[in-house]
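>>> my questions are about this predicted structure, shown below with the sequence.
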Amino acid sequence: MRNVEGRALEVEFAQVASLSWPNRMDIGDKLAAWGHGVWRFLSEAPSDGNTGGGVWPAIFGTLLMVILMSLVVTPFGVLAALYLNEVARQGPLTRLVRIAVRNLAGVPSIVYGVFGLGVFVYGLGGHLDSWFFAERLPSPTFGTGGLLWASLTLALLTLPVVIVATEEGLARVPVALREGSLALGATRFETLRRVVVPMALPSMLTGVILAVARAAGEVAPLMLVGVAKLAPEIPVDGEFPYLHLDSKFMHLGYHLFDLGFASRDAEAAMPLVFATATLLVVVIVVLNLTAIILRHHLRARHRALEHS
């Protein structure tokens, strides 16, 4: 074959990834080729060196980590907010706790990464290995970074956001509704479950939306607690326990960083950098829109119940 300068080159057939004649294509052929390229980018694993291939493991790892993080942070954040606003005695200690929670929201994310590495990976993970996987030592199972520790670290990072948003929603519930429920014979628990929590549910989901948006774009803590440069196998398969929480995983944010700054051929990887950045934004928008639609549905349902 000859390059654009007319020099003859020899390329082994096994090294040819694709072959096309763009100048001979009409608009339909170009759209088909573009669609095929997009599908390959979204469905294949990255190649060694991250100069080609797709980003499917990174997409799956990002979505799975965000889902696991949301499952952890939502109940803990909501329960903490309910305790601070509805159960705890309001005094200097409660105000101090609120100040501490708001200050935690401003701590740099890398500090949470160091905390997760020390407490989750070396602490809890090391003890789990010594208790349940002693036969595999010194090769660690949970004593190294993985999907579980990354999800817990980001849950800890986003916990103040959920607590603050939930507390604001609880504070907007009129006191008269609480007193009316108690006057009709309901217990405090029934008042919380049937009156207060349903009215504050949109604010709770707002906190989850903010937490998802921040967690999906974080990279610094993940570099310490489980993200991998190249992990073509997704952490879900047909073998028990099916979801392998100890596995390394890929993340779109870290993959973007690796493509832009650690690739062996940065110029060849530049189109992948822009495509991955666009995809990361799209994934975050889709996650946020899903939560927003759910919040809108719950809010409309609650209004319908009020009118009925």
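Arrived safely, thanks for sending.
>>> every contact and neighbour count from this point should use C-alpha atoms.
Will do.
>>> ok, longest helix in the chain?
As assigned by DSSP state H, the longest helix anywhere in the chain is helix 266-307.
>>> for it, name the packing helices and strands.
Judged by 3 or more CA pairs under 8 Å, 6 or more residues apart in numbering; DSSP states H and E, helix 266-307 is in contact with helix 197-217, helix 252-261.
>>> let me know which of those is the nearest to residue 98.
Residue 98 sits nearest to helix 197-217 of all those, at 15.8 Å, using CA to CA.
>>> contacts for the next helix or strand after the closest one next, please.
Next in sequence after helix 197-217, counting helices and strands by DSSP states H and E, comes helix 222-225. Applying CA atoms under 8 Å, 6 or more residues apart in numbering, the set of residues contacting helix 222-225 from outside is 113, 114, 116, 117, 121, 144, 145, 146, 149, 150, 153, 254.
>>> roughly how far does the fourth one sit from residue 255?
Just to be clear, that refers to residue 117. 20 Å (CA to CA, to the nearest Å).
>>> follow-up on the earlier one: take the helices and strands packed on helix 266-307 and write them to CSV, including mean neighbour count and distance to residue 298.
Shown next, in CSV, are the helices and strands packed on helix 266-307 (neighbours: other CA atoms under 10 Å; distance: least, CA to CA, whole Å):
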stretch, mean neighbour count, distance to residue 298
helix 197-217, 21, 7
helix 252-261, 21, 31
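>>> got another, please set it beside the one above:
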Amino acid sequence: MMKEWFRSGTPWIWLTGGALSISLIAVIGLLAMIAVKGLSYFWPAQVMQFEVEGFVPKQTVIGEVYDSEIVPREQLSAAGYDLSAFNNAEFKRLLIKTGNREYVDLDFRWILTTDIKSQSTPSGLAVIERSKNGYFYGYISAVIKNGETITENNQAVLNSLIERAVALNKQAHKLQSDDIGKINYQLEQLRLTQKGYELDNEFTPARAAEIAKQQKQLYKQSQLLETELFALREQAKRDQVVVTDMRNEQVTLEISEVLAIWFPNDMSVFDKLGHYFMQLGKFVSDDPREANTEGGVFPAIFGTVFMVMLMAVIVTPFGVVAAIYLHEYATKNAFTKMIRIAVINLAGVPSIVYGVFGLGFFVYVLGGSIDQLFYPESSPTPVFGTPGVMWSALTLAILTLPVVIVSTEEGLSRIPSSIRDGSLALGATKIETLWRIVIPMASPAIMTGLILAVARAAGEVAPLMLVGVVKMAPSLPFDGNFPYIHLERKFMHLGFHIYDVGFQSPNVEAARPLVYATAFLLVSVIIALNITAIRIRNRLREKFITLEH
């Protein structure tokens, strides 16, 4: 009976189904863990006030409870704690985020529960998010508006002043990055033009006078804009807020450095929900701050998507052309056999090797040659002879090329030869048959290869560290200066951002939830790119399914 059951194949069906179920549960569980640990960071947690005395001097500690752990007695004894008054084998301690880093040694501190004499969540405790020096916790004592101290209804006044300061800071940032940045770009182009004339021995007095005239006009415009910029910054610095911190001292903060303020202990569930989505939106749309441990990740999102799309544009035609040659034109001989072996071997090469190749060939050889031929006036500063987004896209295009070739060739092999013969019999040339019949029918397979290429390229980090990605990019590869798309610039990437925040951050505890949040965002970006490609593939498959039958 048992032998017949095994011979029927039923156990293997259950085995494969069980393995698939376990794999799905593991993947879903991993994504759920990342999502919970990452997205819960943006929820406004209650701010606790602890009265502490024991192994530490008597003091008040205000902050958010980040984590807790059980510590063995031996570990605390080895650290110098006198535990003779306790019989516990284990002790619990809490990790508290205290902020206020200008006046407190550490943003985070561990507190043993045995030291906590009392704890509460008092009303009126404020969390102040700042552009510098992180969060600040305390009680709002007064608001200073244009030199006048306001103590009544100060929360409403404070919110309006913060909105005013944020708007002025955004206006100043836009003026500096757009208008002043454009003038600086034009001045740099004039300098390079002058140097180019000098290298070619064509720098005549007339050209010198023309360049000097243009520079003078640009300097004049720049001075006017800088005057406007300084005026905006002074307006933003007009107001202050006085906060009583956990040392029971009053601290005056510039509202120009305040991004938001909220009172989590006084917020309802709906207030917290609105604040949660606001913070989540700022994380997606803002630039990073404080060594990437605060702020948003928009430049990393833009860099990841832009680089992947550029890679897809490069790898698709090369992969399709190579597959068409191997399947439609090449004869089965030693040469094509070597090509296929090379393609298979390329798929197994470690990604860091591609990074070394990209740095040596694309950056130093190809980019250096482009600089010598077309940008001699920029020497010794490289233009294309330095890591950038274009070299990153080309490196990842070579890395994912075998996937596209194999997938496209499999799609071409599924097209019946009778369709090709019918097209040729009707008078079409081979090129016309390929362009109008074969490639459209193979397009779903091409999209499958592209999906796999995008999934791998979006998560690669090792080669990008050598050919273009950086911790902080001062500007995006896309701006308002001609030629608008700057492929030579370095860029930020979500994968490298995770590595940098998780392993290179000076503030590990503050960075930990951002690692999970960024990891979940990277997975979401990859899923979004794949879903888009899958929908295109399905539409192509439905369009050409009649030809296949």
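Arrived safely, thanks for sending. Predicted model only: the values in this text are computed from it and were never measured.
>>> quick one: map residue 412 of structure 2 onto structure 1.
Taking TM-score structural alignment, the alignment pairs residue 412 of structure 2 with residue 170 from structure 1.
>>> what's the spacing between the helix or strand where residue 166 of structure 1 lies and its chain's center?
Using DSSP H and E, residue 166 of structure 1 falls within helix 147-171. Its chain's average C-alpha position is 12 Å from that of helix 147-171 of structure 1, according to CA atoms, centre = their mean, to the nearest Å.
>>> the residue most central in space within structure 1 in helix, strand or coil?
Central residue of structure 1 (CA atoms, centre = their mean): residue 66, 2.5 Å from the mean position. Following DSSP: H, G, I helix; E, B strand; the rest coil, we place residue 66 of structure 1 in the helix state.
>>> what do we get in structure 2 for it?
Match for residue 66 of structure 1 (TM-score structural alignment): residue 308.
>>> what about its match, distance to residue 24 of structure 2?
Noted for residue 308 of structure 2: a distance of 27 Å to residue 24 of structure 2, by CA to CA.
>>> what's the closest non-adjacent residue to residue 488 of structure 2?
Spatial nearest neighbour of residue 488 of structure 2, chain neighbours left out: residue 388 (4.8 Å); criterion: CA to CA, 6 or more residues apart in numbering.
>>> just checking, that neighbour touches residue 477?
No: the criterion here is CA atoms under 8 Å, and residue 388 of structure 2 misses it with residue 477 at 9.2 Å.
>>> list the buried residues of the longest strand anywhere in structure 2.
The single longest strand within structure 2, with elements called by DSSP state E, is strand 59-72. Neighbour counts over strand 59-72 of structure 2 (16 or more other CA atoms under 10 Å) mark 60, 61, 62, 63, 64, 65, 66 as buried.
>>> which strands or helices does that strand pack on?
strand 48-52, strand 90-97, strand 136-145.
>>> the same query, at a cut-off of 6 Å, please.
Where contact means 3 or more CA pairs under 6 Å, 6 or more residues apart in numbering; DSSP states H and E, strand 59-72 of structure 2 is packed against strand 48-52, strand 90-97.
>>> so where is the helix or strand following that strand in structure 1?
Next along the chain after strand 59-72 of structure 2, taking DSSP H and E as the criterion, comes helix 73-78. Aligning helix 73-78 of structure 2 against structure 1 (TM-score structural alignment) gives no matching residues.
>>> buried stuff in helix 73-78 of structure 2?
Applying 16+ other CA under 10 Å to helix 73-78 of structure 2 flags residue 73 as buried.
>>> and stretch 132-148 of structure 1, by the same measure?
Going by 16+ other CA under 10 Å, stretch 132-148 of structure 1 has these buried residues: 133, 140, 141, 142, 143, 144, 145, 146, 147, 148.
>>> farthest-separated two in these?
Maximum distance among the buried residues of stretch 132-148 of structure 1 (CA to CA): 17.7 Å, for 133 and 147.
>>> quick one: the closest residue to residue 451 of structure 2 other than its chain neighbours from residue 495 of structure 2, how far?
Residue nearest to residue 451 of structure 2 in three dimensions, not counting chain neighbours: residue 530, with 5.7 Å by CA to CA, 6+ apart. From residue 530 of structure 2 across to residue 495 of structure 2, the span is 17 Å (CA to CA).
>>> which stretches of the stretch 251-400 of structure 2 form helices?
For the stretch 251-400 of structure 2, the helices defined by DSSP state H, counting those that start in this stretch occupy 269-285, 298-324, 334-346, 351-357, 368-374, 389-413.
>>> coming back round to it: shared neighbours of residue 388 and residue 477 of structure 2, anything?
residue 489 (CA atoms under 6 Å, 6 or more residues apart in numbering).
>>> so residue 77 of structure 1 touches residue 165, yeah?
No: using CA atoms under 6 Å, residue 77 of structure 1 makes no contact with residue 165, being 9.3 Å away.
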